[in-house]
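Engineer: Everything below, folded, please.
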Amino acid sequence: MNELEMARDVVAVVLLLLGAFLCLTAGLGLLRFPDVLTRMHAGTKPQVLGVLLVMVGAAIRLQGWSATWMLLLVAAFQLLTAPVSAHMISRVAYRRRHVRRDRMLVDELTTGGAVRDRVYQGDEPADAPPEQPGTALEESRRRDGAR
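Structural biologist: Take a look at the predicted model:
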């Protein structure tokens, strides 16, 4: 083993360990944080960077073009899907009022209590989610029973 191979192995190990550490912190953040938005932040930001570091470390260690192209494909799918899915889940959580708004510093979807979300602009007032999470089922039963 010459010095170049040893340096390449050291860099690969450092990247793999750093990526594994970031993935571990993402998992711990999912367990520790109190609400949906902070959990989504913990589940996407360090996890994506951790997976990318693992992919780069594996590509450096494997040294084959076929493995490198496969790792690049996995990294590209990770970069495309994780932020989009986190955004969609957080939007649904906000619309269903599962977000702790008292902990939000800035709420760009509301201004003075008026909902600015385009989805609600043409909806009926009865279609909006309830103020308290978990009461949608009770309200729908009351509405259906009243008809």
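
Engineer: alpha carbons only for contacts and neighbour counts from here, please
Structural biologist: Will do.

Engineer: Quick one: the helices in the protein, in order.
Structural biologist: 3-32, 36-62, 65-95, 118-121, 136-146 (DSSP state H).

Engineer: Please give the structure of this sequence too, so both can be compared:
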Amino acid sequence: MSGADTVLDIAAIIAAVLGGLFFTAGTLGLLRFPDLRSRLHAVTKADTLGLGFVMLALSLRADSGWEIAKYATIWVLGMAVAAVAATLLATDPDRGAAI
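Structural biologist: You can find the predicted model right below:
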């Protein structure tokens, strides 16, 4: 095992742990915040950042550029889905406007 592999392993571990911490923070925000907007903010922001760190950790240990492209695509789609889902959940169906 070379020094570069060790550095990549350490960076991947740090990114994965940070991702897990952001997922945990988003989950705690979902459970603890008082209103819908606060809860949606916690979930969309923290979980998107957590997903980004997990995808970074996987990308650091990927064997090819194709895998890295897949991880980047997953992250971009995750950001888009989080934004759309939060908007749909915060919209009042009777008025068609955000709550």
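
Engineer: so can I have JSON lines of the helices of the first structure showing distance to Thr110 of the first structure?
Structural biologist: As requested, those are exported to JSON lines (distance: least, Cα to Cα, whole Å):
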{"stretch": "helix 3-32", "distance to Thr110 of the first structure": "26"}
{"stretch": "helix 36-62", "distance to Thr110 of the first structure": "16"}
{"stretch": "helix 65-95", "distance to Thr110 of the first structure": "11"}
{"stretch": "helix 118-121", "distance to Thr110 of the first structure": "11"}
{"stretch": "helix 136-146", "distance to Thr110 of the first structure": "21"}
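
Engineer: Can you add distance to Thr111 of the first structure and mean neighbour count and give these back as CSV?
Structural biologist: Converted to CSV, the helices of the first structure look like this (distance: least, Cα to Cα, whole Å; neighbours: other Cα atoms under 10 Å):
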stretch, distance to Thr111 of the first structure, mean neighbour count
helix 3-32, 29, 16
helix 36-62, 19, 20
helix 65-95, 14, 15
helix 118-121, 13, 10
helix 136-146, 24, 11
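
Engineer: how close does Asp9 of the first structure get to Val74 of the first structure?
Structural biologist: Asp9 of the first structure is 22 Å from Val74 of the first structure, where distance means Cα to Cα, to the nearest Å.

Engineer: same question, Arg142 of the first structure
Structural biologist: Taking Cα to Cα, one finds Arg142 of the first structure at 48 Å from Val74 of the first structure.

Engineer: Equivalent analysis for Val92 of the first structure, please.
Structural biologist: Distance check for Val92 of the first structure against Val74 of the first structure: by Cα to Cα, it reads 27 Å.

Engineer: again, but for Ser66 of the first structure
Structural biologist: Look at Ser66 of the first structure and Val74 of the first structure: by Cα to Cα, they are 13 Å apart.

Engineer: what's the answer for Tyr94 of the first structure, then?
Structural biologist: Distance of Tyr94 of the first structure to Val74 of the first structure, computed by Cα to Cα: 30 Å.

Engineer: One more: Gln47 of the first structure?
Structural biologist: Gln47 of the first structure sits at a distance of 14 Å from Val74 of the first structure (criterion: Cα to Cα).

Engineer: Nearest residue to Ile14 of the second structure in space, please, no chain neighbours.
Structural biologist: Ala57 (7.9 Å; Cα to Cα, 6 or more residues apart in numbering).
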